[in-house]
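Asker: A structural model of the following input is requested.
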Amino acid sequence: MNTLAAVWSWLTTASHWTGEAGLLHRLVEHLQLTAVCLLLSCLVALPVAIVLGHLGRGGVLAVNLANVGRAVPTFAVLVLLLLTPLGRYGDWATVLALVLFAVPPLLTNAYVGMRGVDRDVVEGARGMGMTGWQLVWRVELPLAFPLVWTGVRIAAVQLVATATLAALVGGGGLGRVITAGFNLASTPQVVAGAVVVAVFALLVEAAFEVVQRSGPAWVRGRAR
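Answerer: Modelled structure (predicted):
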């Protein structure tokens, strides 16, 4: 049996989808980990980027500092965090490493989107008597939203792929399927796990695209 046939056979075996070690359970764990890390990274990066983008000060420094993190492998960050007291608290080291990994695209895209808003539009809104926060929420952020959403989409897809690292430190998710395949010397299981992760990432990408295309006007970048 060739490799592709063996992978298909593994994926279509019902017992591989059920139970605590099954694909469905691991998929739910992977989705939960991705969602938590994406939410936390948005809470960290987006307010900073939006405020700095509105003020027009300090953003370049913040973006450059955030992008420095891209040069450091996520696995190296995870290992270093495990050596700290944070490593004693379950999955928090993994969550923090993934959050740090997701911050750069969120921060960069949101800041660039805010600064890319037509200054004539902003000045016109200010001339109409809008306050700073009204400018942000009613003009700048709606117009910048396509780039902000792109940053969220990139971070989400990257998290789906990188969350497999959780399995290397005893966490859950689809990475456990892959590591179990290595432990069993089962190439079909390793490839099957990788295929499921890839398909999951593509589905997440498609979901974000559908939301943006079918969403209301402000999602597509039109100010109210």
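Asker: From now on I want contacts and neighbour counts done on CA atoms only, so please keep to that.
Answerer: Will do.
Asker: Can you show me the helices along this protein?
Answerer: 3-11, 23-55, 59-68, 74-82, 92-115, 119-127, 132-135, 141-162, 175-183, 187-214 (DSSP state H).
Asker: Show me what the fifth one packs onto, helices and strands only.
Answerer: Applying 3 or more C-alpha pairs under 8 Å, 6 or more residues apart in numbering; DSSP states H and E, we find helix 92-115 packed against helix 23-55, helix 59-68, helix 74-82, helix 141-162.
Asker: so of those, which one's packed in deepest?
Answerer: Among the helices and strands packed on helix 92-115, helix 141-162 has the highest mean neighbour count (mean count of other C-alpha atoms under 10 Å), at a mean of 22.
Asker: and stretch 90-109, how far from the chain's centre?
Answerer: What separates the centre of stretch 90-109 from the centre of its chain is 8 Å, taken as C-alpha atoms, centre = their mean, to the nearest Å.
Asker: Another for comparison:
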Amino acid sequence: MNVLDFARAFFADGAHWHGYDGIPTRVLEHIGYSLEALALAALIALPVGLVTGHLGRGGNVLALIATAARALPSFGLLVLMFIWLGLGTLPVMIPLVVLAVPPILVTTYEAIRAVEPSPVDAARGMGMTEPRILLQVEIPVALPLILSGLRTAAIQIVSTATIAAYVSFGGLGRYIIDGLYQKNYEKVVGGATLVAGLALATLVVFWAVARIAVSPGVRRSD
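Answerer: Got it, this is the predicted structure:
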């Protein structure tokens, strides 16, 4: 059997569409882990990136932090957190958040720094406060790049959240891990296909968000 045959057999099996190990349940678990990790990473990285980008300081430090975080192996960090903290959501969230923070942080910083100085200077000349300049001038212009950083982080999380299955959590990684253990390659291929499909769906979601959230004038200027 080839890969397409394995995938076809997996999705054609009605047993894979029901129960605690069914595709809907595993997809929802995977989305839940991914959304939680993305929200935590954004909560950490967005404010830091926005403020440092607005002030124009700390770019070198952010680059060093991002490089160090990218160098950490997600699976190794998961195992270390599992040994240290035991079972729970936290050992799964830490490596996913560490993975997602660098693209959000660096892209947000660079997006704010890339805003042309003329509208910022005009806003200051009108007497706008620095927080208002950031919120009303810089962020709307920088939003496409900020969303691209979030999109990159989201895809990385969706692809890497399969490691949760190594510490007995659910999600689409269960098909891959269990399938390898059982030598059931239908499960392995089916799980990998679902992860790839979810990553593509993430791209579509962010494309739709950008179409709604970014003003037409900013889109035309890109």
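Asker: what TM-score do we get after superposing?
Answerer: The TM-score (TM-score structural alignment, normalised by the length of the second structure) is 0.93; 220 aligned residues with a C-alpha RMSD of 1.7 Å.
Asker: quick one on the thing from earlier: list just the one of the helices of the first structure that sits closest to residue 168 of the first structure.
Answerer: Ranking those by proximity to residue 168 of the first structure (C-alpha to C-alpha) places helix 175-183 first, at 7.5 Å.
Asker: so the closest one aligns onto which residues of the second structure?
Answerer: Counting by TM-score structural alignment, helix 175-183 of the first structure falls onto residues 173-181 of the second structure.
Asker: The matching stretch vs the first structure - mean distance after superposition?
Answerer: Stretch 173-181 of the second structure, aligned to the first structure and superposed, deviates on average by 0.9 Å (mean C-alpha distance after the TM-score superposition for the first structure).
Asker: For residue 148 of the second structure, see how far away residue 120 of the second structure is.
Answerer: Separation of residue 120 of the second structure from residue 148 of the second structure (C-alpha to C-alpha, to the nearest Å): 22 Å.
Asker: a markdown table for the helices of the first structure, including distance to residue 222 of the first structure?
Answerer: Shown next, in a markdown table, are those (distance: least, C-alpha to C-alpha, whole Å):
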| stretch | distance to residue 222 of the first structure |
| --- | --- |
| helix 3-11 | 44 |
| helix 23-55 | 17 |
| helix 59-68 | 24 |
| helix 74-82 | 36 |
| helix 92-115 | 13 |
| helix 119-127 | 12 |
| helix 132-135 | 13 |
| helix 141-162 | 5 |
| helix 175-183 | 40 |
| helix 187-214 | 12 |
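Asker: can you pull the contacts of the counterpart of residue 143 of the first structure in the second structure?
Answerer: When the second structure is aligned by TM-score structural alignment, residue 143 of the first structure is paired with residue 141. Residues in contact with residue 141 of the second structure, defined by C-alpha atoms under 8 Å, 6 or more residues apart in numbering, are 115, 218.
Asker: now swap in the one 10 residues further on and tell me
Answerer: Contacts for residue 151 of the second structure were tallied using C-alpha under 8 Å, 6+ apart; they are 202, 203, 206.
Asker: State the distance from the counterpart of residue 209 of the first structure in the second structure to residue 219 of the second structure.
Answerer: Using TM-score structural alignment as the criterion, the counterpart of residue 209 of the first structure in the second structure is residue 207. Computed as C-alpha to C-alpha, the residue 207 of the second structure to residue 219 of the second structure distance reads 12 Å.
Asker: Alright, I will stop here.
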